[in-house]
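**Q** Here is a sequence with its predicted model. Questions after.
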Amino acid sequence: MRLLIASDAWHPQVNGVVRSLEQMMRRAPAHGFAASILSPAEFPSMPLPGYPEIRLACPVPGRLASRWDEAAPTHVHIATEGPVGFAVRRRCLAQRLPFTTSYHTRFPEYLAARAPVPEAWSYAYLRRFHGAANGTMVSTKSLQSELEARGFGRIMQWTRGVDTDLFAPAVPGAALPAALAGLPRPFFLFVGRLAIEKNVAAFLALDLPGTKVVIGDGPDRARLESLAPQARFLGTRTGADLAALYAACDVFVFPSLTDTFGIVLLEALACGLPVAAFPVPGPLDVIGTSGVGVLDHDLRAAALRALTIPRASCREDALRRGWDESARQFFGNILLARRLAVPQAA
């Protein structure tokens, strides 16, 4: 079986979509698939206004046809609703090839925060986009309920995971990472894109002891640095460097009100880091009543109470959330959608 994954999000972007797809590509052979990815890197592109690290592709028909013939897909998954995703959707419809999609990002809310575009318009577009698929994968039951209430159909569950070998607690007695050496504790950490929809300003405004640590980059960085000059902004970190910083901190603070999941929550837990977040979809699904985090509309209170949570409990919770289960769901959904193929809308 040959799977083509179409995504407008791919390297060099660092985000949950890319991490999820990387893991699925890695595990494809174990599920009987040869997987390839179609990304903006294969076409002429331009930077997204306000997000220069994100490229908007122009899927040239000839190049798309060539890559399609190369991949010769028996199965197609469309991960994003951008130009690459739309072009592949159109080709699938033309060839009457069943496909699946996934819903990763609350674009209607993000767009409405930046431009006078009613959320209802954006949801109408997304409903039509995903409505042609034979299944749309979502990360949580909360998001499934929300989308079904908005008229989306054929929803499938696809949870996310964490690499518990890479993201692990610090070795006892290990020195602090140089970026944190000499700073007052406790360390309250945020990891993610520095953009308005992540609500990072709410974290930076909290009256907390110790040091606020911010890992990530994005269009809102300069403004956020001006709001909190006392915070430590470390830029984008990846791999073992990122894992060591997680493990060296004391509480992970997740101020987002709009994330559909939050893989960073699992990464923090795997490193033994308790979570403080608002009680909204995403944290409610990932943390819930597990006892490895505190969900409270008073984010400061949540962050302070999280300091008392045993780190070992956080690690134990994360060990049950590896990527293997995520891959089992993902590839199972692709096979099921093909078997249950329904007439597709234009």
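**A** Thanks, I have the structure now.
**Q** When you work out contacts or count neighbours from here on, use the C-alpha atoms and nothing else.
**A** OK.
**Q** all helices for the chain, in order.
**A** 16-27, 61-71, 83-95, 107-112, 119-131, 141-149, 200-204, 221-227, 239-248, 263-270, 283-286, 299-306, 311-318, 323-339 (DSSP state H).
**Q** Quick check: buried residues in the first one?
**A** I take that to be helix 16-27. For helix 16-27, the neighbour count (16 or more other C-alpha atoms under 10 Å) marks G16, V17, V18, R19, S20, L21, Q23, M24, M25, R27 as buried.
**Q** elements contacting it?
**A** helix 323-339 (3 or more C-alpha pairs under 8 Å, 6 or more residues apart in numbering; DSSP states H and E).
**Q** Could you single out the most deeply buried of the helices of the chain?
**A** Highest mean neighbour count of these: helix 263-270, a mean of 27 (counted as mean count of other C-alpha atoms under 10 Å).
**Q** For the spatially most central residue of the chain, which residues are in contact?
**A** The residue lying closest to the centre of the chain (C-alpha atoms, centre = their mean) is G16, at 2.5 Å. G16 makes contact with G262, I263, according to C-alpha atoms under 8 Å, 6 or more residues apart in numbering.
**Q** any idea how far A72 is from it?
**A** Separation of G16 from A72 (C-alpha to C-alpha, to the nearest Å): 27 Å.
**Q** Same check on F43?
**A** 19 Å.
**Q** Which one's more surrounded, those two?
**A** Between F43 and A72, F43 has the larger neighbour count (other C-alpha atoms under 10 Å), namely 18 against 13.
**Q** count of residues packed around the residue lying closest to A240 once chain neighbours are set aside?
**A** Nearest non-adjacent residue to A240, counting by C-alpha to C-alpha, 6 or more residues apart in numbering: L166, 6.5 Å away. For L166, the count of nearby residues is 16 (other C-alpha under 10 Å).
**Q** adding another structure so you can compare the two:
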Amino acid sequence: MRILIATDAWRPQVNGVVSTLERMTRAAAEFGAEFEFITPQGMWTAPMPTYPDIRLAITTPSHISRRIEAAAPDHIHIATEGPIGWLTRRHCLKVRRIFTTSYHTRYPEYISARTGFPERLTYAGLRRFHAPAAAVMAPTPTIGEDLKRRGFERVRLWSRGVDHDLFRPRGDVGLDLPRPIFLCVGRVAVEKNLEALLSLDLPGSTVIVGDGPARAALQRRFPRAHFLGARHGEALAEVYASADVFVFPSRTDTFGIVLIEAMASGLPVAAFPVPGPIDVVGPDAGVLDEDLRAACLGALEIPPQAAREYSLRYTWKESARQFLDNIEISRGKLARVKWRRRLELVDGG
């Protein structure tokens, strides 16, 4: 099957959407799937409001339509709700092509945290975007149930994986700091709630890996913390393997690939009991508590091997299988009939 993925998130962005698409599609090749992408590469772009590090494509409906028809895909999957996603959706509705979508990012919570814009209005826009999709792929059961409660339909699970060869226990290889080392990896931005970690009175060292718009301000406010900037590949894997506990203070992530990267590296997790960690972190691999300090200290008691063993259930091969199964189900005869009927009820704009 030849699948076209339309995504506004792509290199040089470094985030969970890009990582998921790159790694899942490589694993899906084992099942005989072939992929084409429509991304912002080669297009004019403009900085995203409130987040200039992310650039959005400036393009036209005719350009996107030509790209789709030239690719001649068997199926179209829309990964993001940005300009490329909306124009791909527009084309599919115009020519009456079945498509699937995925829900990666809790934009209503992110936008509200940055601007105060009401979450319910953003969810209304997202509901309209995903309404004509033959399947809406959600990363965890909890996120899926939340979307259903908000009026999203045909929600199906699409989990994530981890490279267990790269992310593995290695011993003390990368950080020469007082122990225990509490590590957080991710975008340094307001929605990641890093202040909840940085304000804790913890023994040892607190380390932040990543970059983003809030980094300079947080470094000034919390000079005792160690901000290492962005790390990738082996350099990132070594930092994981050198820490003692992985701390995930975010309350808004849909999954958190960094959680399974940490567990695969032998790091128990400390996090709030919220969507993402609730589904991803097992009771033998971490501690979830509204008292984040108690979770951090409790996670120190978890054996590294227990975290590693729990991570083995997450593979990119299984993620690819789920993705392809969702597409096959959405393209079934009965699904096609129901989808065409829904088009009569959904605005095709």
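**A** Happy to help now that I have it. Remember, it's a predicted structure, so these values are computed and weren't measured experimentally.
**Q** circling back to that earlier point, how about the residue nearest to the centre of structure 1, what's its partner in structure 2?
**A** Using TM-score structural alignment, the partner of G16 of structure 1 in structure 2 is G16.
**Q** Return the distance of its match relative to E22 of structure 2.
**A** G16 of structure 2 is 10 Å from E22 of structure 2, by C-alpha to C-alpha.
**Q** any idea what G233 of structure 2 aligns with in structure 1?
**A** With TM-score structural alignment as the criterion, G233 of structure 2 pairs with G239.
**Q** Contacts only, for the nearest residue to P59 of structure 1 once chain neighbours are set aside.
**A** Closest residue to P59 of structure 1 apart from its sequence neighbours, by C-alpha to C-alpha, 6+ apart: F43 at 5.6 Å. By C-alpha under 8 Å, 6+ apart, the contact list for F43 of structure 1 reads A57, C58, P59, V60, R63.
**Q** Looking at those, which are in strands?
**A** A57 (DSSP state E).
**Q** I'd like to know how many residues surround the corresponding residue of structure 2 for V213 of structure 1.
**A** With TM-score structural alignment as the criterion, V213 of structure 1 lines up with V207 in structure 2. Using other C-alpha under 10 Å, V207 of structure 2 is surrounded by 23 other residues.
**Q** how far away is V207 of structure 2 from S319 of structure 2?
**A** Applying C-alpha to C-alpha to V207 of structure 2 and S319 of structure 2 gives a distance of 30 Å.
**Q** do K338 of structure 2 as well
**A** 26 Å.
**Q** What of L288 of structure 2?
**A** In terms of C-alpha to C-alpha, L288 of structure 2 sits 25 Å off from S319 of structure 2.
**Q** And for A214 of structure 2?
**A** 32 Å.
**Q** now R23 of structure 2
**A** 9 Å.
**Q** R89 of structure 2 too?
**A** 24 Å.
**Q** Next: A28 of structure 2.
**A** Distance of A28 of structure 2 to S319 of structure 2, given as C-alpha to C-alpha: 9 Å.
**Q** Neighbours of whatever residue of structure 2 lines up with D298 of structure 1, how many?
**A** By TM-score structural alignment, D298 of structure 1 lines up with D291 in structure 2. Using other C-alpha under 10 Å, the number of residues around D291 of structure 2 comes to 13.
**Q** ok, now which ones touch D291 of structure 2?
**A** F272 are the contacts of D291 of structure 2 under C-alpha under 8 Å, 6+ apart.
**Q** got it, and A231 of structure 1?
**A** With the criterion set at C-alpha under 8 Å, 6+ apart, A231 of structure 1 makes contact with L204, T211, K212, V213, V214, E225.
**Q** and of those, the nearest to E81 of structure 1?
**A** Using C-alpha to C-alpha, V214 comes nearest to E81 of structure 1 of the contacts of A231 of structure 1, at 29.1 Å.
**Q** ok, the closest one touching T236?
**A** No - judged on C-alpha atoms under 8 Å, V214 of structure 1 makes no contact with T236 at a distance of 9.3 Å.
**Q** the more surrounded of those two?
**A** Per other C-alpha under 10 Å, whichever of V214 of structure 1 and T236 has more neighbours is V214, with 26 against 15.
**Q** Could you measure from that one over to L224 of structure 1?
**A** Counting by C-alpha to C-alpha - V214 of structure 1 and L224 of structure 1 are separated by 10 Å.
**Q** can you check A243 of structure 1 too?
**A** Taken as C-alpha to C-alpha, the span from A243 of structure 1 to L224 of structure 1 is 23 Å.
**Q** do the same with A175 of structure 1
**A** 29 Å.
**Q** Then G322 of structure 1?
**A** Distance from G322 of structure 1 to L224 of structure 1, by C-alpha to C-alpha: 33 Å.
**Q** what do you get for A132 of structure 1?
**A** Applying C-alpha to C-alpha, the value for A132 of structure 1 to L224 of structure 1 is 40 Å.
**Q** and if you look at G153 of structure 1?
**A** Distance from G153 of structure 1 to L224 of structure 1, by C-alpha to C-alpha: 39 Å.
**Q** How about L269 of structure 1?
**A** Taking C-alpha to C-alpha, one finds L269 of structure 1 at 26 Å from L224 of structure 1.
**Q** now do I5 of structure 1
**A** I5 of structure 1 is 35 Å from L224 of structure 1, by C-alpha to C-alpha.
**Q** The residue nearest to P59 of structure 1 matches what in structure 2?
**A** By TM-score structural alignment, F43 of structure 1 lines up with M43.
**Q** From L21 of structure 2, how far off is that match?
**A** Taking C-alpha to C-alpha, one finds M43 of structure 2 at 20 Å from L21 of structure 2.
**Q** same deal with R342 of structure 2?
**A** On the measure of C-alpha to C-alpha, R342 of structure 2 and L21 of structure 2 end up 28 Å apart.
**Q** What of T100 of structure 2?
**A** Taking C-alpha to C-alpha, one finds T100 of structure 2 at 14 Å from L21 of structure 2.
**Q** Equivalent analysis for L228 of structure 2, please.
**A** L228 of structure 2 is 26 Å from L21 of structure 2, by C-alpha to C-alpha.
**Q** circling back: looking at the contacts of A231 of structure 1, spot the one nearest I334 of structure 1.
**A** Out of the contacts of A231 of structure 1, the member with the shortest distance to I334 of structure 1 (by C-alpha to C-alpha) is V214, at 36.9 Å.
**Q** what's the closest one in contact with, if anything?
**A** Contacts of V214 of structure 1 (C-alpha under 8 Å, 6+ apart): L189, F190, V191, A231, R232, F233, L234, G235.
**Q** at 7 Å what do you get?
**A** By C-alpha atoms under 7 Å, 6 or more residues apart in numbering, the contact set of V214 of structure 1 is L189, F190, V191, R232, F233, L234.
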